[in-house]
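In: heads up, no residue letters with this:
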């Protein structure tokens, strides 16, 4: 049996009755767009995070883009973030017609090196965009201080950190707004695309609602500010509403898988994920590190194990962002990590037998390097 980093079929079989009932609920509701399911999910997702507002959108990229726009970010502005992230983080900044500015990450936990942020602030800086990467939180305390000092906003990228906490505070509840993706692989994943932006600022929430609905507010026929259609689909909203009730169980399942990796691989030369003190890691992906990464991945194919790299190409090295002018060596930690990191299978329904297969194969490959 082919083993990959993610698979939804086992989970689907367990939850099939509830998921199909979710679809039927929407189809029988009489309202297929901006209906009761979306309103219910938005209310419940906001409550889960202890904030006042949630605005469901069509994907995580637009959750960031609309979040930036709702915070007043636009042409000529700069947004400070990291290059060790999924490209959509930066694509969204570009889509908001702002300029991404990169700082490096920390070598031990791969998270934004917040000590580099103040030096990157210019008179054009408008927003700080920390990425809660791989399932745990960036330390937001120093960013809050910098934001207050320089008059900046903070938009948290929580696409990989549903339910993660730092010193008991849940990801997404500290900044001015936070963006989430519900892509199927996520800790809280839909059965298709989906996203949301949360905030406790009423004016930001009002702008978000306009931005996701052509720029309309009171009536379908009047545009306040031109925008696109970025609504979260009613079917996906109802599925997410059902799955939100199981989010804590999903997290516990991921943490159990992570612990089995520690038990099975902790005595090898493979560098396993480090949890920052005070963080509760939800393990969206289980990223490990080894200087002979490429050889390990190739040898694992003989065991029918096919793994991913998150991420093999830092955003600042991509052709699409060459115009930003970053040279090789400008973000040395990010660039080094890109040659060594890879992801082991991680999802709540990963069976102990399949995980044992991965652990056994990795140990065998490591012993022959």
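Out: Sure, I can see it. Keep in mind that what you see is a predicted model, and the values were worked out from it rather than measured. Numbers count the residues shown, from 1 in each chain.

In: Please count neighbours and contacts with C-alpha atoms only from this point.
Out: Will do.

In: what are the ranges of the strands in the chain?
Out: 3-4, 53-57, 78-82, 99-103, 125-128, 153-157, 165-166, 169-170, 177-181, 195-199, 279-280, 286-289, 305-306, 341-344 (DSSP state E).

In: Tell me which of those strands approaches residue 312 most closely.
Out: Residue 312 lies closest, by CA to CA, to one member of the strands of the chain: strand 341-344, at 7.9 Å.

In: For residue 271, give me its contacts.
Out: Shown here is residue 271, whose contacts under the criterion CA atoms under 8 Å, 6 or more residues apart in numbering are 288, 289, 290.

In: Look up how far residue 215 lies from residue 178.
Out: Remark: distance between residue 178 and residue 215 (CA to CA, to the nearest Å) = 20 Å.

In: Oops, could you answer that again for residue 256 instead?
Out: 44 Å.

In: swap in residue 274?
Out: 43 Å.

In: more crowded one of the two?
Out: A direct count of neighbours by other CA atoms under 10 Å for residue 274 and residue 215 places residue 215 higher, at 19 against 13.

In: Run a quick check on residue 307 versus residue 346, I expect a contact.
Out: No - counting by CA atoms under 8 Å, residue 307 does not reach residue 346; the two are 10.5 Å apart.

In: Looking only at neighbour counts, state which of the two leads.
Out: Comparing residue 307 with residue 346 by neighbour count (other CA under 10 Å), the higher total belongs to residue 346, at 24 against 19.

In: Below is an additional structure, to be compared with the one above:
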């Protein structure tokens, strides 16, 4: 059995190697490395897949969030609400632009933004809500959008981890990233749709915002050497776009494989008293960018260590919530009581999940986790 990886990009590459190599070769031979045909073609193909009106390629998912905020004519001190239980990029760009991050709690089952906490956080200064589709699970977008519309607040979907997922209402199904005012996607290599380097896109159905965000991506310029607004240099390079063009054809297949892996884990751990498996609400088609458990009644960090000793990688996403990060201490003007977030950061553990996992590997991982929990419990009993 091969060494187990959290994400095995080498084996995935081998399965589509001829297509990937041909796509890269085509870009190199054309020498159109910046804003080449592969980039525009990818934008068209992704728009067709998601049904988003506008897809604007950029350099990475963090840039996508920053550019989306830059396009909204916000002023220093304007408040942007985000869950604290998220990767730091969601909040980092808020502070970088001189805006005020306001942290809210998450739902303890879905790990996505908690509506009660969100409603309590809205003030006259609130200009943007950023729901995060964490681990591949879609936030409950309908009540979020209704609340935002009632208060004239923009919604930026952080769709970095949920490309390929969808949100289901009684009347329609929509791809994640096509519901809010704007959405932001990351193509970091480990993502369900991952490049072989950094990459991202911004999606919107607003013609006005699309024009503005395209300018911001290109130094605030629509015409070369004429700069109308403050912008940045954020481009998806042609080689990454060519790779993504190939992999986009397989995205649904990749998501289905991840869901099958998750289903195996769910069945295996269903009756284990120390393991809470991921919850799937009826509105969310979970695409399992991460498979994240809650460990109850056992030392999570000790289990994490024992698994490493047994040669199985596990990850903690995320050990410190954003509102407790050192970088935000100087910005805090309020005390936060986020019980679900603080509960989860000490208990979540993510297992390997990717498109190339075999049945033998899944049995091995799950067996080793159960044994690791038993080992830790025995040590706890002795001490």
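Out: It's in. Source: prediction; values computed, not measured.

In: and the contacts of residue 271 of the first structure as TSV, adding neighbour count and distance to residue 66 of the first structure?
Out: Putting the contacts of residue 271 of the first structure into TSV (neighbours: other CA atoms under 10 Å; distance: CA to CA, whole Å) gives the following:
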residue	neighbour count	distance to residue 66 of the first structure
288	18	33
289	18	34
290	18	37
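
In: which of the residues you listed does the second structure keep?
Out: Of the contacts of residue 271 of the first structure, the ones still in contact in the second structure (both residues aligned by TM-score structural alignment, their matches' CA atoms under 8 Å) are 288, 289, 290.

In: contacting residues around the first one?
Out: So the one you mean is residue 288 of the first structure. By CA under 8 Å, 6+ apart, the contact list for residue 288 of the first structure reads 270, 271, 272, 273, 341, 342, 343, 344.

In: same deal with residue 179 of the first structure?
Out: Applying CA under 8 Å, 6+ apart, one finds that residue 179 of the first structure lies in contact with 60, 63-64, 67, 155-159, 172, 195-198.

In: What's the local residue count around the counterpart of residue 253 of the second structure in the first structure?
Out: Per TM-score structural alignment, the equivalent position to residue 253 of the second structure in the first structure is residue 249. By other CA under 10 Å, the residues close to residue 249 of the first structure number 13.

In: cool, and the one 3 residues further on?
Out: Using other CA under 10 Å as the criterion, residue 252 of the first structure is surrounded by 15 other residues.

In: got the contact list for it?
Out: Contacts here follow CA under 8 Å, 6+ apart; on that basis residue 252 of the first structure touches 282, 348.

In: if we go to 10 Å?
Out: Shown here is residue 252 of the first structure, whose contacts under the criterion CA atoms under 10 Å, 6 or more residues apart in numbering are 246, 258, 282, 283, 348.

In: sorry, back to before: could you tell me which residues touch both of residue 307 and residue 346 of the first structure?
Out: If you check residue 307 of the first structure and residue 346 against CA under 10 Å, 6+ apart, the residues they both contact are 4, 5, 6.

In: thinking the first one is in contact with residue 346, fair?
Out: Yes - between residue 4 of the first structure and residue 346 there is a contact at 8.9 Å, judged by CA atoms under 10 Å.

In: From residue 59 of the second structure, how far off is the nearest residue to residue 218 of the second structure once chain neighbours are set aside?
Out: Distances taken as CA to CA, 6 or more residues apart in numbering put residue 233 closest to residue 218 of the second structure, at 5.4 Å, once the chain neighbours are dropped. Summarising the geometry, the distance separating residue 233 of the second structure from residue 59 of the second structure, computed by CA to CA, is 8 Å.
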